[in-house]
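Trainee: any chance you could fold what I've pasted below:
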Amino acid sequence: MRTQKDRMVNQKLYIADDTELRQARKRAKMLIRKFNETDEEHEKDRLQLIKKLFQDTGENCYIEPPFRADYGFNISVGENFYANYDCIFIDVAPIKIGNHVLFGPRVGLYTAGHPIDPVIRNQGFEYGKSISIGDNVWIGGNVVINPGVTIGSNVVIGSGSIVTHNIPSDVVAVGNPCHVLRKINADDQKD
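Mentor: Model prediction:
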């Protein structure tokens, strides 16, 4: 791997204080600033800015401002994605979100990590571990998803949860640390 960006994207130790990465963060901040300054009369402009920022999006993608991200180019979202206010995506590693996913306000996806060893950390090294979220997922407000987590499909994550490990498909999960509360079942189809 030749560049710090290559190392970052490939989830290796890297140094963020690098010309190419500084320029990428600057580009992202400019697009995000423009996005966050739009109003409800400019939904098409918002979508175009998100499409410039993200690696990939479905046609129906709606994010309520304000929104924050580090780079944007590491973020992919599927069809019918919705994120409420104040979401933060720290995307030093890939973030992949499936179809029909809903985020409550202040959801944080944090792929970034720092070495535990202080000597290595003080040299400026960082790393990232990807986050993956399946289809048909609802994530409640103020949820934090930590580096390296995979969430399956057909999942509900309760508000305020801190997701530190993988969550399987077809469950309701809650808590700090987030854990499976129960399987989704036929009773959930009733009023």
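Trainee: please count neighbours and contacts with C-alpha atoms only from this point.
Mentor: Fine.
Trainee: distance of Gly58 relative to Ala24?
Mentor: To Ala24, Gly58 is 23 Å away according to C-alpha to C-alpha, to the nearest Å.
Trainee: my bad, Asp117
Mentor: As judged by C-alpha to C-alpha, Asp117 and Ala24 stand 28 Å apart.
Trainee: try Lys190
Mentor: Using C-alpha to C-alpha, we find Lys190 at a distance of 48 Å from Ala24.
Trainee: show me where this protein has its helices.
Mentor: Ranges of helices within the chain are 4-9, 19-36, 43-53, 118-122, based on DSSP state H.
Trainee: His100 is nearest to which of the ones you listed?
Mentor: Nearest of those to His100, taken as C-alpha to C-alpha: helix 43-53 at 16.6 Å.
Trainee: mind listing what's buried along that closest one?
Mentor: Arg46, Leu47, Leu49, Ile50, Lys51, Leu53 (16 or more other C-alpha atoms under 10 Å).
Trainee: CSV please, covering those residues and showing distance to Met8.
Mentor: CSV is the format used below for these (distance: C-alpha to C-alpha, whole Å):
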residue, distance to Met8
Arg46, 28
Leu47, 27
Leu49, 24
Ile50, 22
Lys51, 22
Leu53, 18
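Trainee: just curious, which of those is nearest to Pro94?
Mentor: Closest approach to Pro94 among the buried residues of helix 43-53 (C-alpha to C-alpha): Leu53, at 13.5 Å.
Trainee: residue contacts, the closest one?
Mentor: The contact partners of Leu53, by C-alpha atoms under 8 Å, 6 or more residues apart in numbering, come to Ala28, Leu31, Ile32, Tyr71, Gly72, Phe73.
Trainee: please give me the structure for this one as well, since I'd like to look at both together:
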Amino acid sequence: MDSLELMRSGCWHNGFTNEIFEALIRAEELCFQYNSLSPRQRDSRHDIMRGLIGRIEEPFDIHSPFHCDFGTNITIGPNFVGNYNLTILDEAQVTIGSNVFIGPNVGIYTVIHALDHRQRNEGIMRSKPVTIGDNVWIGAGVTILPGVTIGERAVIGAGSVVTHDIPAGVLAFGNPCKVVRDISDSDTVSDIKE
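Mentor: Coordinates of the predicted model:
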């Protein structure tokens, strides 16, 4: 196994290798190019994003600035909106479903560093995947930690720290994030003005 495969495997490994470093620099350069372009240069921005992200489906809208560690470990379904300052540390797979809205200043993290300072200083780490289901809304300032799955149709309230799986069809918020209630038909907005 090469160092990138070890990283994605979830086992403890040395993350300070040349191969990992080069992959990080590649992604950082593409993020820099993306974030340097005017939002009016939509075609160029989309070309960069398609070259950065492992798989991304149209339509999508990712506001600048956007940051990721590798990009190649990210899969995004159609009708995605990532608001300002979305950061995805994708040492493991990050799977985002369709019709997902992510608010500003959200961080999605897959990497876990060794607790022992000597090992941490030597680059010992592991990673766990993150999965976000279809039709999920993640509010502003949310932190999603390694190994978490957020079920479809869930809503994560602003400022939450998601430390464990969240089931489908619920409203959850807090630090740590907890299920508050199911989302039901009574949550449907009925007084829409035209």
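Trainee: Asp117 and Ala24 of structure 1: which has the busier surroundings?
Mentor: Comparing Asp117 of structure 1 with Ala24 by neighbour count (other C-alpha atoms under 10 Å), the higher total belongs to Ala24, at 17 against 8.
Trainee: my guess is that one contacts Asp91. True?
Mentor: No - assessed by C-alpha atoms under 8 Å, Ala24 of structure 1 is found out of contact with Asp91, at 11.8 Å.
Trainee: what do those two both touch?
Mentor: Common contacts of Ala24 of structure 1 and Asp91 (C-alpha under 8 Å, 6+ apart): Tyr71.
Trainee: surely Asn105 of structure 2 touches Gly139?
Mentor: No - with contact defined as C-alpha under 8 Å, Asn105 of structure 2 and Gly139 do not form a contacting pair (9.1 Å).
Trainee: count the neighbours of the residue mapped onto Pro147 of structure 1 from structure 2 for me.
Mentor: Alignment note (TM-score structural alignment): Pro147 of structure 1 maps to Pro146 of structure 2. By other C-alpha under 10 Å, the residues close to Pro146 of structure 2 number 25.
Trainee: so who does Pro146 of structure 2 touch?
Mentor: Counting by C-alpha under 8 Å, 6+ apart, Pro146 of structure 2 touches Ile108, Tyr109, Thr110, Val111, Ile112, Ser127, Lys128, Pro129, Val130, Thr163.
Trainee: for Ala27 of structure 2, which non-adjacent residue is spatially closest?
Mentor: Distances taken as C-alpha to C-alpha, 6 or more residues apart in numbering place Phe70 nearest to Ala27 of structure 2, at 5.2 Å, with adjacent residues excluded.
Trainee: can you report how many residues lie near that neighbour?
Mentor: Residues near Phe70 of structure 2, counting by other C-alpha under 10 Å, number 26.
Trainee: was I right to think it contacts Glu22?
Mentor: No - applying C-alpha under 8 Å, one finds Phe70 of structure 2 not in contact with Glu22, separated by 9.7 Å.
Trainee: any idea how far Ala140 of structure 2 is from Asn99 of structure 2?
Mentor: Applying C-alpha to C-alpha, the value for Asn99 of structure 2 to Ala140 of structure 2 is 17 Å.
Trainee: revised request: answer the last question for Gly51 of structure 2.
Mentor: In terms of C-alpha to C-alpha, Gly51 of structure 2 sits 27 Å off from Ala140 of structure 2.
Trainee: please apply the same query to Thr163 of structure 2.
Mentor: In terms of C-alpha to C-alpha, Thr163 of structure 2 sits 16 Å off from Ala140 of structure 2.
Trainee: related to what we said a few turns ago, closest one of the contacts of Pro146 of structure 2 to Phe173 of structure 2?
Mentor: Taking C-alpha to C-alpha as the measure, Phe173 of structure 2 lies nearest Thr163 of these, at 11.1 Å.
Trainee: could you find the counterpart of the closest one in structure 1?
Mentor: Under TM-score structural alignment, Thr163 of structure 2 pairs with Thr164 in structure 1.
Trainee: trace Ile62 of structure 2 over to structure 1, please.
Mentor: In structure 1, the residue matched to Ile62 of structure 2 (TM-score structural alignment) is Ile63.
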